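>>> 3D model of this:
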Amino acid sequence: MEENRLKGILINIWPMIYRILNSILYFIIGLIKTVLSIAFRQLKQGG
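Model prediction:
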């Protein structure tokens, strides 16, 4: 009985959790790309 209620809650909030995780992932990937491009430019100038 408890498990069913928990599943119901999870199903209701899953889209929200998914959106949050998605935006966090998107942000991290964007950050990594930015850092890599800056590092690449620095290497090109340094070399």
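
>>> rest of the way, CA atoms for contacts and neighbours
Fine.

>>> hey, where'd the helices end up in the chain?
If you assign secondary structure with DSSP state H, the helices in the chain sit at 2-46.

>>> any idea how far residue 32 is from the most centrally placed residue in it?
Nearest to the mean C-alpha position of the chain, by Cα atoms, centre = their mean, lies residue 25 at 1.2 Å. In this view, residue 25 and residue 32 are 11 Å apart by Cα to Cα, to the nearest Å.

>>> residue 44 too?
Distance from residue 44 to residue 32, by Cα to Cα: 18 Å.

>>> the more surrounded of those two?
When residue 44 and residue 32 are compared for neighbours, residue 32 comes out ahead with 12 against 9, by other Cα atoms under 10 Å.

>>> if I look at the more buried one, how far off is residue 15?
Using Cα to Cα, one gets 26 Å for the distance from residue 32 to residue 15.

>>> this one as well, want them side by side:
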Amino acid sequence: MIFTRATLRLDTECRTRSMRALSRALFGVDLDGRPDVVGPALRRR
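Model prediction:
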């Protein structure tokens, strides 16, 4: 395993992974590459 020094935004990563897991569990939909579109729509409600 190769480890690199990288900066990541933990809040963004957690939100993205949570949206993917929820979409699969609740709707049976794979949102890979699309959580950036669905997230703002859910926050508006």
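
>>> tm score of chain vs chain?
Once the chains are laid over each other, their TM-score by TM-score structural alignment, normalised by the length of structure 2 reads 0.41; 22 aligned residues with a Cα RMSD of 2.4 Å.

>>> picking that back up, list the contacts of the residue nearest to the centre of structure 1.
By Cα atoms under 8 Å, 6 or more residues apart in numbering, no residues touch residue 25 of structure 1.

>>> rerun that using 10 Å as the cut-off
Neighbour list for residue 25 of structure 1: 19, 31 [criterion: Cα atoms under 10 Å, 6 or more residues apart in numbering].

>>> what count of nearby residues applies to residue 8 of structure 1?
Residues near residue 8 of structure 1, counting by other Cα under 10 Å, number 12.

>>> quick check: it vs residue 25 of structure 1, distance?
If you go by Cα to Cα, the gap between residue 8 of structure 1 and residue 25 of structure 1 works out to 26 Å.

>>> same question, residue 4 of structure 1
Going from residue 4 of structure 1 to residue 25 of structure 1 by Cα to Cα gives 30 Å.

>>> swap in residue 46 of structure 1?
Here the distance between residue 46 of structure 1 and residue 25 of structure 1 works out to 31 Å (Cα to Cα).

>>> what do you get for residue 6 of structure 1?
Distance from residue 6 of structure 1 to residue 25 of structure 1, counting by Cα to Cα: 26 Å.

>>> how much space between residue 35 of structure 1 and residue 11 of structure 1?
With distances taken as Cα to Cα, residue 35 of structure 1 is found 36 Å from residue 11 of structure 1.

>>> tell me how many other residues surround residue 35 of structure 1.
A total of 12 residues lie near residue 35 of structure 1 under the criterion other Cα under 10 Å.
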